[in-house]
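Participant: Sequence and predicted structure below; questions after.
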Amino acid sequence: MRKPRGIILASVGLLWAAGMLWSSRYSITSQADAEIEVTSTAYAMPGAVSAMLVAGAAAALAVLTLVTGAGRAVSTTVRFVITTGVGLIIGGLGAVSIITINTDGWIYAVVGGTVAAAATIGGALAGFQQARVIAAVCWAAIAVFLVGVVLAFLQDDLLPVFGAGESAASQADAAAYWGYAQGLLGGLVAGLITFRLLRRAVKRDGTVLRWPFYALAGGGPGLLLVIGEVLTRTAGARVLDLAGRVSVLDTSIQQMLSTTRLNNALMVLFVGAFTAMVAFGRTLGTPADEDPAPVRRPQRALVPPKRQEDPDEIEQAARAD
């Protein structure tokens, strides 16, 4: 991965994370009621965790590119130390923006710790040898996020297409179909973008990249979403549990949102990997049909043509005898 591309990716990833953290902080601090503030924190945490995963990986790749520039080689241990350290720094900065909302409450410390863990894990993932694959995953993850934003903006207009009516049952079914469609579209976008980026990198560098790396890159954004959901349910479990205690309705909403996020992540994972593999398979040229070997016929011995004798010569030979 070249330096300008690495810096651009890191800038975009950090801007995305900063925007998500600012949005989370604003939605939390703008609530006057303590119970609504807790539920707002639970709603905002998954998005911030996913953004910090990408930001940690993107920033770590940029720093690693700068360190290993000019042909300098580093060992695997040094690579992971650099990338994990960068992720830890990014995570610490993100955690500070959440913890400072209220330093007296443990809920923000939990969210801050979850955010810091996400960035650290993202940085550690950037330590693997295939930097091109990690960079493609980060770009695709940002694209999947943008797809989600656009679909969320169009949700009210498109839900009737999926059968949403006046009844609560039809609206619930339509929301489920909507989640499947969002995961399917996100997976297609992830697979196509990662395939395109890897093909360009391979052509530019002249190297060979086998199909498992394309599959891994295509499913990478979904894998990041799965990791983010696991972090949300483990490191941030106390926040979700507290938000679920506000009311029975909030408990149902939290469970529904957790299930929807996991299903969406799995769909992006599998659809993205499958799409990237299919796109890669279409580039494999079929071997040209070989022309059948020409049949060699046995050559006949060349017999010199019989010499036609002249009648005058025959008459002269007879007279001579």
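Facilitator: Ah, there it is.

Participant: make it CA atoms for all contacts and neighbour counts henceforth
Facilitator: OK.

Participant: nearest spatial neighbour of T120, skipping sequence neighbours?
Facilitator: Spatial nearest neighbour of T120, excluding adjacent residues (C-alpha to C-alpha, 6 or more residues apart in numbering): G87 at 4.1 Å.

Participant: Check the gap between that neighbour and L53 for me.
Facilitator: In this view, G87 and L53 are 9 Å apart by C-alpha to C-alpha, to the nearest Å.

Participant: what helices or strands is the host helix or strand of M256 leaning on?
Facilitator: According to DSSP states H and E, M256 maps onto helix 248-282. Contact partners of helix 248-282 among helices and strands, from 3 or more C-alpha pairs under 8 Å, 6 or more residues apart in numbering; DSSP states H and E: helix 168-205, helix 211-234, helix 237-244.

Participant: Now do it and helix 211-234, the angle between them.
Facilitator: 170 degrees (axes from the mean of the first three to the mean of the last three C-alpha atoms, to 10 degrees).

Participant: And the helices and strands packed on helix 248-282: which comes nearest A60?
Facilitator: Nearest to A60, of all those, is helix 211-234, at 15.6 Å by C-alpha to C-alpha.

Participant: Buried residues, that closest one. List them.
Facilitator: Under the neighbour-count criterion of 16 or more other C-alpha atoms under 10 Å, helix 211-234 has 213-229, 231-233 buried.

Participant: try this one side by side with the last:
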Amino acid sequence: MSEPDSGPDQAEGAQQGPERASSRGIVLAVVALAWAAAMLWSARATITGRTDAEMEVTSTAYAMPGAVSAALVAGAAAALAVVTLLPRAGRTARFLAAIGTGLAVGLLGGLTIITINSEGWVYAVVGGTIAAAATIGGAPAGFGHPRVTAAVCWGAIAVFLLGVVLSFLQHDLLPVFGAGDTSSSRADAASYFGFAQGALGGLAAGLVTYRLLRRARHRTGADVRWPLYALAGAGPGLLLVVGELLTRTAGARVLELAGKISELELTVQQMLSGSRLNNGLIVLFVGAFTAMVAVGRTLGSPAPAPDTAPAVAAQPADLSRAGD
């Protein structure tokens, strides 16, 4: 490690020492890994529960996006927990540790899908996509600003949980958005529901990340610059967008195979892909805007200018005394 690299790293470690020494990173890693494990278990159970080969392929295509997004967050949280245990390491060492941790998480997650059928290329593609997602997710933990990375992970978990709750309530909420007896009204209601879900997810992401960054400031006495609040608020949406891009690129062969089963399945895959991307973008922009508004409300107003009226009033008295 070179001296120019070690100086800023040691200063940063000294500034964030109380934060690095806490157990909050371990708690975040446990929660994120548990969420990823639940998503992977659900995906495996859904895939293996199909006896028909075509249904098995479509189930794999449906389960892949959620598993990829969960792997992104799990890789980031696990890498952050490992990096916090290396307060004296240099920037390069922390980055390598973060990448290695994300890769390890990704390989473990990918094996849960690959072992469904080690000879099927479909499961190898899904497993490789999950491994790539966790590795990419671990990279930000090595760039510094651990409190921002932690806030993004917690915000993403909040968005995931909100999505689960809304999915259970979707049937009851669709009539509120105009769902009726016709297929067109139900399609329009589903579209409006998707926009509302994205907006609520962005609101949750912005508020959760803002509160966590504020709590970190009160705990350590140091704050991050306001653009990092916006970045943290946008982080959960950015993870959703990156997850969708990975699904469309690394997992493209699985989606293409599912689309070849029937014209209806192709249309469904295209609609779901567009809906996921739109949802991620909405969460991104609404989350960033919410965090910026929240931090903007706490900025202090400039101090009022001093009142010069007494000095002006005293001037004639001074002149009169001078004349005497």
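Facilitator: Received, thanks. What you are looking at is a predicted structure, and each value in this text was computed from that prediction instead of being measured.

Participant: if we can go back for a sec, the residue nearest to T120 of the first structure pairs with which position in the second structure?
Facilitator: Alignment note (TM-score structural alignment): G87 of the first structure maps to G102 of the second structure.

Participant: quick one on the thing from earlier: JSON lines please, covering the helices and strands packed on helix 248-282 of the first structure and showing distance to A58 of the first structure.
Facilitator: Converted to JSON lines, these look like this (distance: least, C-alpha to C-alpha, whole Å):
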{"stretch": "helix 168-205", "distance to A58 of the first structure": "15"}
{"stretch": "helix 211-234", "distance to A58 of the first structure": "13"}
{"stretch": "helix 237-244", "distance to A58 of the first structure": "27"}
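
Participant: Go through those helices and name the closest to A34 of the first structure.
Facilitator: helix 237-244 (10.7 Å).

Participant: what residues does that closest one touch?
Facilitator: 35, 38-39, 41-42, 107, 110-111, 233, 250-252, 254 (C-alpha atoms under 8 Å, 6 or more residues apart in numbering).

Participant: Most neighbours among the residues you listed, please name it.
Facilitator: Highest neighbour count within the contacts of helix 237-244 of the first structure, by other C-alpha atoms under 10 Å: V111, with 27 neighbours.

Participant: Leaving out chain neighbours, which residue sits closest to that residue?
Facilitator: G236 (6.2 Å).

Participant: Likewise for V83 of the second structure?
Facilitator: Nearest to V83 of the second structure is R94, by C-alpha to C-alpha, 6+ apart, at 5.9 Å.

Participant: quick one: contacts for the one you found?
Facilitator: If you count contacts by C-alpha under 8 Å, 6+ apart, then R94 of the second structure has 83, 86, 142 around it.

Participant: Go again with 10 Å.
Facilitator: Contact analysis of R94 of the second structure by C-alpha atoms under 10 Å, 6 or more residues apart in numbering lists 9, 79-80, 82-88, 100, 139, 141-144.

Participant: what's the answer for Y229 of the second structure, then?
Facilitator: So Y229 of the second structure contacts 148, 151-152, 206, 209-211, 213-214, 235, 287-295 (C-alpha under 10 Å, 6+ apart).

Participant: ok, back up a step: the match of G87 of the first structure touches A76, doesn't it?
Facilitator: Yes. Between G102 of the second structure and A76 there is a contact at 6.8 Å, judged by C-alpha atoms under 10 Å.

Participant: on that earlier part again, what subset of the contacts of R94 of the second structure is buried?
Facilitator: Buried residues within the contacts of R94 of the second structure, counting neighbours by 16+ other C-alpha under 10 Å: 9, 79-80, 82-84, 87-88, 100, 139, 141-142, 144.

Participant: Relative to D181 of the second structure, which of those residues is nearest.
Facilitator: For these, the nearest to D181 of the second structure is A139 (48.4 Å; C-alpha to C-alpha).

Participant: and the gap between that closest one and T267 of the second structure?
Facilitator: Taking C-alpha to C-alpha, one finds A139 of the second structure at 35 Å from T267 of the second structure.

Participant: Trace L146 of the first structure over to the second structure, please.
Facilitator: The equivalent of L146 of the first structure in the second structure is L161 (alignment by TM-score structural alignment).

Participant: Counting neighbours, what do you get for M267 of the first structure?
Facilitator: With other C-alpha under 10 Å as criterion, M267 of the first structure counts 24.

Participant: List the contacts of it.
Facilitator: M267 of the first structure makes contacts with 179-188, 219, 222, 261, 273, as judged by C-alpha under 10 Å, 6+ apart.

Participant: In PyMOL, select just the buried ones from those.
Facilitator: This is the PyMOL syntax for the buried subset of these, where burial follows 16+ other C-alpha under 10 Å:
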select buried, resi 179+180+181+182+183+184+185+186+187+188+219+222+261+273
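
Participant: looking at it, the residue nearest to V111 of the first structure is touching A48, isn't it?
Facilitator: No. Counting by C-alpha under 10 Å, G236 of the first structure does not reach A48; the two are 11.8 Å apart.

Participant: D104 of the first structure: helix or strand, and which one exactly?
Facilitator: Assigned by DSSP H and E, D104 of the first structure belongs to no helix or strand.

Participant: how about it, what's its match in the second structure?
Facilitator: Checking TM-score structural alignment: D104 of the first structure goes with E119.

Participant: for D173 of the first structure, same thing?
Facilitator: By TM-score structural alignment, D173 of the first structure lines up with D188 in the second structure.

Participant: check contacts around that match.
Facilitator: D188 of the second structure is in contact with 174, 177-180, 194, counting by C-alpha under 10 Å, 6+ apart.

Participant: M64 of the second structure versus that one, what's the distance?
Facilitator: When distance is defined by C-alpha to C-alpha, D188 of the second structure is 26 Å away from M64 of the second structure.

Participant: What's the separation between the match of D104 of the first structure and I113 of the second structure?
Facilitator: Distance, E119 of the second structure to I113 of the second structure, using C-alpha to C-alpha: 12 Å.
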